[in-house]
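K.L.:
whatever this is, show me its structure:
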Amino acid sequence: MILPSQRHLFELPEDLTWLNCAYMSPQMHAVSEAGKASVVRKARPWELKAEDFFTESEALRARFGDLVGGDAEGVALVPSASYGLAVAAMNVRVRVGQRLLVLAEEFPSNVYPWRELADRAGAHVVTVGRPEDGDWTRALLAELDERTAVVAVPHCHWTDGSLVDLVKVGERVREVGAALAVDATQSLGALPLDVAVVRPDFLVAAGYKWLMGPYSQSYLYVAPRWREGRPLEHNWLMRAGSEDFSRLVEYREDFQPGARRFDVGERSNFVLVPMAMAGLRQLLSWGADDIQQTLGALTERVAKGARSLRLEVPPESQRAGHLVGLKRRGGYAPDLAARLAARKVYVSVRGDSIRVSPHLYNSEADVDRLLEELDALV
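P.N.:
Have a look, this model is predicted:
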């Protein structure tokens, strides 16, 4: 279903065209109000109860589980995607000479931890080159064999929205006995994903883009076989019995159940958690399928107009509906994004692509305004 404009829910000036959700989402009024109320609440610590350190973070954990089709026991609350990927890299098993697969031009947070792990284990990071036909799935499967220990991929490429078929890749990963680590930062919330179908070993998502939440509140999903793993840090909340503040000095070796052992310290953040909850609540109300269908209509309008400007666009069948990259032979002027911003039209330049990433606050008029400005500038 195509959803009507939701611009009224966001803090966006009327004369501004924000087609840059992949950079950061504008804040919904509900998220801002949750933050304001939380700041005031934090000013009154005498009103906080011991259970408040658990109840709201547990509710957020459950809502994220609902979003990915997984159980709350598999969700850890982390400050960033890189934190979650560091947890994954600490726990996967890699032998000397094995291969860790990443995509060319992948976001750095999904490259550096695997390079460090490869160095530590005597393994090799193999970069899968960008395929000429745009089919990342085929390119990955061609490299994926019994030598592979880890496949670390996004659901769609962060520079241009080109897709990876996580179901097909996951099936092959399991056949060869490897691990699948997914960075869903640039897709989750706008592109449907079900961990029961994809079956990743680890999945991370930063919360301040397509999940409509605040900066520094992110998520890690951990498959059942890894939930007894090693945490990145040791904080008091992750240990069993931490609900009883009077007995915290009776140090425990056992952990809270499920993926809670991977939670970041101070995960009960009394400002960020309610804000993140407000964002997820609205996303679940809209539904990822309807969000994707609505945004897909907008990016197809972008693609059609861009081709008329002789820009290169991935075929609709090979890209996500919420994010599209526009390439130009010879590239773009280095100040293109700044020149568009001066006209109050906001996109990103990533690699050799103009990255256009709308959301439900955008309309066909926003797309047409972008195309008009591009026509004048490129």
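
K.L.:
drop to CA atoms for contacts and neighbour counts, all remaining ones
P.N.:
OK.

K.L.:
test my guess that Leu163 contacts Val153.
P.N.:
No - between Leu163 and Val153 there is no contact, the gap being 10.3 Å when judged by C-alpha atoms under 8 Å.

K.L.:
quick one: contacts of the helix or strand where Gly296 lies?
P.N.:
In this assignment (DSSP states H and E), Gly296 forms part of helix 288-308. The contact list for helix 288-308 (C-alpha atoms under 8 Å, 6 or more residues apart in numbering) reads 1-3, 189-192, 312-313, 316, 320-324, 326, 356-360, 363-364, 367-368, 371.

K.L.:
likewise for stretch 65-73?
P.N.:
Here stretch 65-73 has contacts from 61-64, 74-75, 189, 193-196, 257-260, 280, 284, using C-alpha under 8 Å, 6+ apart.

K.L.:
just to be sure, which of those residues are found in strands?
P.N.:
Applying DSSP state E to the contacts of stretch 65-73, the entries found in strands are Val75.

K.L.:
which of the contacts of stretch 65-73 count as buried?
P.N.:
61-64, 74-75, 189, 193-195, 258-260, 280 (16 or more other C-alpha atoms under 10 Å).

K.L.:
okay if I get those as TSV plus distance to Asp119?
P.N.:
Formatted as TSV, these follow (distance: C-alpha to C-alpha, whole Å):
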residue	distance to Asp119
Arg61	34
Ala62	36
Arg63	37
Phe64	33
Gly74	29
Val75	29
Gly189	34
Leu193	32
Asp194	32
Val195	30
Gly258	30
Ala259	27
Arg260	29
Leu280	38
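
K.L.:
for the comparison step, fold the sequence that follows:
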Amino acid sequence: MQVSYKSYFDIPDDICYLTTPGSGLLPITSKEWRLKRDIDFFSTATDLREKQGEFNLAVKKSIAEFFTVAIQNVYNTPNFSTGFNTLLDRLPKDSKILLLEGDYPSVNFPVISRGFQYVTACIDEQLEEHIIHAIEKHQPSVFILSIVQYISGIKINLEFIKQLKSQFPELLIIGDGTQFLGTEVFDFSQSGFDIVGASGYKWLLGGFGNGFILVSPYGKQVLFPNLATQGLEIDKMWAGKSIDQLYFEPGHIDTLAQGTLQKGLAFFKEHGLENTAAYTRSLVETAKAELSKRKILSQVVINRAETSTIFNLQIDQRHYTMLMENNIKCFPRGNGIRIGFHLYNDENDLEKLLSIIDTKILK
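P.N.:
A predicted model of the protein is given here:
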């Protein structure tokens, strides 16, 4: 295994931080930048307030370059849910939507609560086959899913998404990347997704209060089909903004939050996302083997070739308090206890977790 990235983060030696699926950590450089930024912002001698538009445009450029998407198709949002609810209100009202059973509530609830006609596919070893069957049977116009499931950690096969888009080019494919982006290289332009949104506070090292929506040309055509013919006038105060931008970015955006996301992306760029992803992948593969050996992963997760950075330990949730008392940061989810491995974790974290499992849970 490569050298650990833990030294770039303020993590006490006795803390095993495995709860990135709930909230990720910030690099030391991001914390230092935030401190200086706040000092500068509170000074009346600076022009940071006047340059908030310019600043957020620079953040948007960083996002566009990081995920390979045209900058005019990137929208800064306070979080995934805000952007997602906005785009749902732009979908045709007669859309039939395919969802996954038990997907993240912030994905499924806004669809169902709006009264859209919807169908579902179940999540198990044959997830992709169930999706194809549901599409062929129900012929939905939109497919919405989390790329990685928040409880189980089950990850969709990304090559399957590309094939799905090729097979059904008019199917609008929308992904929640909050539990995925930052864990491996992702080229949006070649992904097969028409829209991907995410919050930055988990795997992207971005802290709270930021997110984004990425939209393909086809996705933009579906969401804003009549922009060219609507004849809407934009007040001169909004000069330089497009109508679609006003939907997704209707008000001022927190530059401290968006800047923190930008610093997170810069960290990945400096160290190479392909390198951090390879490091984490190696740790995750080892963890899966060890946890499978102890029979505390679901058979669905064990059987699927696709492995994310999230695992749900199939142990009684009464052990949660004991794990936390032993400085194993985790969280009860579903029928077990959820953990996740990111670039700031290492083999020592895994060994500590396994030791506690062996001596205090499986004894």
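
K.L.:
just the contacts of helix 288-308 of the first structure: which are in strands?
P.N.:
Filtering the contacts of helix 288-308 of the first structure for strands - DSSP E - leaves 324, 326, 356.

K.L.:
what's stretch 243-256 of the second structure in contact with?
P.N.:
For stretch 243-256 of the second structure, contacts defined as C-alpha under 8 Å, 6+ apart pick out 34, 37-38, 52, 55-56, 75-78, 83, 86-87, 209-210, 224, 227, 234.

K.L.:
now do stretch 297-308 of the second structure
P.N.:
124-125, 148, 152-157, 180, 284-285, 288, 291-292, 311-314.

K.L.:
please indicate which of those residues are buried?
P.N.:
Buried by 16+ other C-alpha under 10 Å: 125, 148, 152-157, 180, 284, 288, 291-292, 311-314, out of these.

K.L.:
thinking Ile195 of the second structure is in contact with Leu214, fair?
P.N.:
Yes - in this structure Ile195 of the second structure lies within contact range of Leu214 using C-alpha under 8 Å: 5.5 Å.

K.L.:
more neighbours: which of those two?
P.N.:
A count of neighbours by other C-alpha atoms under 10 Å puts Leu214 above the other of Ile195 of the second structure and Leu214, at 29 against 25.

K.L.:
now the strands for the first structure?
P.N.:
Applying DSSP E to the first structure gives strands spanning 17-18, 75-78, 99-103, 124-128, 148-154, 179-183, 202-206, 218-222, 324-327, 345-346, 348-350, 353-356.

K.L.:
could you dump these to CSV with distance to Thr294 of the first structure?
P.N.:
Compiled in CSV, these are given as follows (distance: least, C-alpha to C-alpha, whole Å):
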stretch, distance to Thr294 of the first structure
strand 17-18, 16
strand 75-78, 28
strand 99-103, 28
strand 124-128, 31
strand 148-154, 22
strand 179-183, 23
strand 202-206, 22
strand 218-222, 25
strand 324-327, 14
strand 345-346, 20
strand 348-350, 21
strand 353-356, 15
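
K.L.:
just give the number of residues close to Phe248 of the second structure.
P.N.:
The number of residues packed near Phe248 of the second structure is 20, by other C-alpha under 10 Å.

K.L.:
now the helix holding Gly296 of the first structure: buried residues?
P.N.:
Neighbour-count burial for helix 288-308 of the first structure, with 16+ other C-alpha under 10 Å as criterion, is recorded at 288, 290-300, 302-303, 305-306.

K.L.:
now swap in stretch 48-60 of the first structure and tell me
P.N.:
53, 56-58, 60.

K.L.:
trace Asp289 of the first structure over to the second structure, please.
P.N.:
With the correspondence set by TM-score structural alignment, Asp289 of the first structure lines up against Glu274 in the second structure.

K.L.:
who's in contact with stretch 158-177 of the second structure?
P.N.:
80, 107, 128, 140-148, 190-199, 219.
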